[in-house]
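Trainee: Quick check, what structure comes out for this input:
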Amino acid sequence: MTTTGQDTDAVRVLQELEDDRSSVRLRAALVAGTTPAPCFVDRLVERCALETDFFVRDMLTWALTRHPVSMTLPGLLREVRSERARARSQALHTLSKIGDRRAWPAITRELLSDADDEVARSAWRAAVVLVPEGEEPGLAAMLTRQLGRGERETRLSLSRALVALGDAVLPALRAATTSPDRRVRAHALATERLLRDPDAGSGFAIEEAKRVVALGGSGHEGR
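Mentor: All right, here's what the predicted structure looks like:
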């Protein structure tokens, strides 16, 4: 293919990323990832902040992972500081998929406690992927401050993030099981059970933790 032909194809992809039809945007993102090119990076990052269709967003993230980190990282790091919640959330999600620990300093306390649940959930997932060796206990301490937050899906996301940290989370988690806040206590107990037995299932762990708290127990009897 000639250079002119390649340029024409790239222009078409860039135009189709802005198309009103989600199927066209999905195809364009697929092409951008299948045939990576520097000219796609900025537009892909921009589209992540605007895209309303889940499947297209997922393909945009995949396309970005197909490009060199040196090209994608600067734009994504700018987006995590965006005023738009979707931009922050999708940039964090993409950073978790890229997995380059140079992005770790961008995972701030503010993002881990973001008022938007989707942003916070994305930050939790990114944090456990990017955390440098030895800094897991500090991250666990920050994450456990979010225990008891939100509805079931938010609580489950946080439990999964904490479980991914392994034994490093135990001191902070056990401290949370004595919290005066019943929601925090229940969530901490459920997470502790998932850590001990991931096959128990999240629904069981959460309901069991609520039962223990309702009965006035600590959940640590017999240990």
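
Trainee: Could you use CA atoms for every contact and neighbour count after this?
Mentor: OK.

Trainee: The spatially most central residue of the chain and Ala87: what is the separation?
Mentor: Closest residue to the average C-alpha location of the chain: Ser122 at 2.4 Å, with Cα atoms, centre = their mean. Ser122 sits 11 Å away from Ala87, going by Cα to Cα, to the nearest Å.

Trainee: cool, and Arg57?
Mentor: When distances are taken as Cα to Cα, Arg57 and Ala87 turn out to be 11 Å apart.

Trainee: and if you look at Trp124?
Mentor: Look at Trp124 and Ala87: by Cα to Cα, they are 16 Å apart.

Trainee: for comparison, sequence B:
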Amino acid sequence: MTMPQQDADTVRVLRGLENSDASVRLRAAMAVGTAPDPGFVDKLIERCAVESEFFVRDMLTWALTRHSSSTTVPKLIDELRSERAQARSQGLHTLSKVGDPRAWPAITRELLTDADDEVARSAWRAAVVLVPEDEEPGLAAVLATQLGRGERPMQQSLSRALIALGEVILPVLRAAMTAPEPRVRAHAMATERLLRDPDAGFEFAIEEAKRIVALGTTGQEE
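Mentor: All right, here's what the predicted structure looks like:
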């Protein structure tokens, strides 16, 4: 006798996830996360790819982390091949929150250098969470190819990702300090400064690095 009520509840939640009211979608995602059911995983992932409100997307991600990673991770990896940038970005973001190392091979160079800024930023964050220790130098080398990319928020995201890897980044940073592009040199210097002095702040570090570049020195310590 309970099945009709269960079916009705399922339909109500599924409709809630597609409601035009963001607060209704939020409550529906919260309900799914509170009472995880593998039957909702596909719908949660589908909504992640199209949801317009950040706070709802965040709740969808939380709901997915409440489900078994053996169910969610393969489906999230599939999203990384989507033509829709938001699907790739949210898939990466959710994988970083799940933290299952089985997802690491799916974090490809193509994603780390994706033309879409949000996809690339999500890939950087996911990569530094999932990377095995013995592959950190290789990841640092790929991330270093993105130095100088974008505006301040983008550059700050990359610096944070690199710094999360620790001192393994020093060789690639020092190589980047001799790059022909001033933006790349300044970004590399600022990142090294923040690695040494996390309290310096990105704005201070990047402005200091730009002054050093303008003066024609690398700022490297002997």
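
Trainee: Quantitatively, what TM-score do the chains reach?
Mentor: Laid over one another, the chains give 0.98 as their TM-score (TM-score structural alignment, normalised by the length of the second structure), with 222 aligned residues with a Cα RMSD of 1.1 Å.

Trainee: follow-up on the earlier one: which of Trp124 and Ala87 of the first structure has more residues huddled nearby?
Mentor: Taking neighbours as other Cα atoms under 10 Å, Trp124 of the first structure and Ala87 compare with Trp124 leading, 27 against 24.

Trainee: Can you tell me the element that one falls in?
Mentor: helix 117-130 (DSSP states H and E).

Trainee: Provide the contact partners of that helix at residue level.
Mentor: Outside helix 117-130 of the first structure, the residues that touch it by Cα atoms under 8 Å, 6 or more residues apart in numbering are 85-86, 88-90, 92-93, 95-96, 99-101, 103-104, 107, 111-114, 139, 143, 150, 154, 157-158, 161-162, 164-165.

Trainee: And Cys116 of the second structure, what's its match in the first structure?
Mentor: If you look again at residue 116 of the second structure, you'll see it is Asp, not Cys. Alignment of Asp116 of the second structure against the first structure is given by TM-score structural alignment, with Asp116 as its counterpart.

Trainee: ok, its match touching Arg86?
Mentor: No. Applying Cα atoms under 8 Å, one finds Asp116 of the first structure not in contact with Arg86, separated by 9.3 Å.

Trainee: Leaving out the residues flanking it, which one is nearest to Leu60 of the second structure?
Mentor: In this structure, Leu60 of the second structure finds its nearest non-sequential neighbour in Ala29, 5.5 Å apart by Cα to Cα, 6 or more residues apart in numbering.

Trainee: Please give the element, helix or strand, for the aligned residue in the first structure for the one you found.
Mentor: Taking TM-score structural alignment for the superposition, Ala29 of the second structure sits opposite Ala29 in the first structure. Ala29 of the first structure is part of helix 22-34 when elements are defined by DSSP H and E.

Trainee: That helix vs the second structure, mean deviation?
Mentor: If you overlay the two and look at helix 22-34 of the first structure, the average distance to its match in the second structure is 0.4 Å (mean Cα distance after the TM-score superposition for the first structure).

Trainee: With adjacent residues omitted, what lies nearest to Pro182 of the second structure?
Mentor: By the measure of Cα to Cα, 6+ apart, the closest residue to Pro182 of the second structure outside its immediate chain neighbours is Val213, 6.5 Å from it.

Trainee: Contact partners for that neighbour?
Mentor: Val213 of the second structure is in contact with Pro182, Arg185, Ala186, counting by Cα under 8 Å, 6+ apart.
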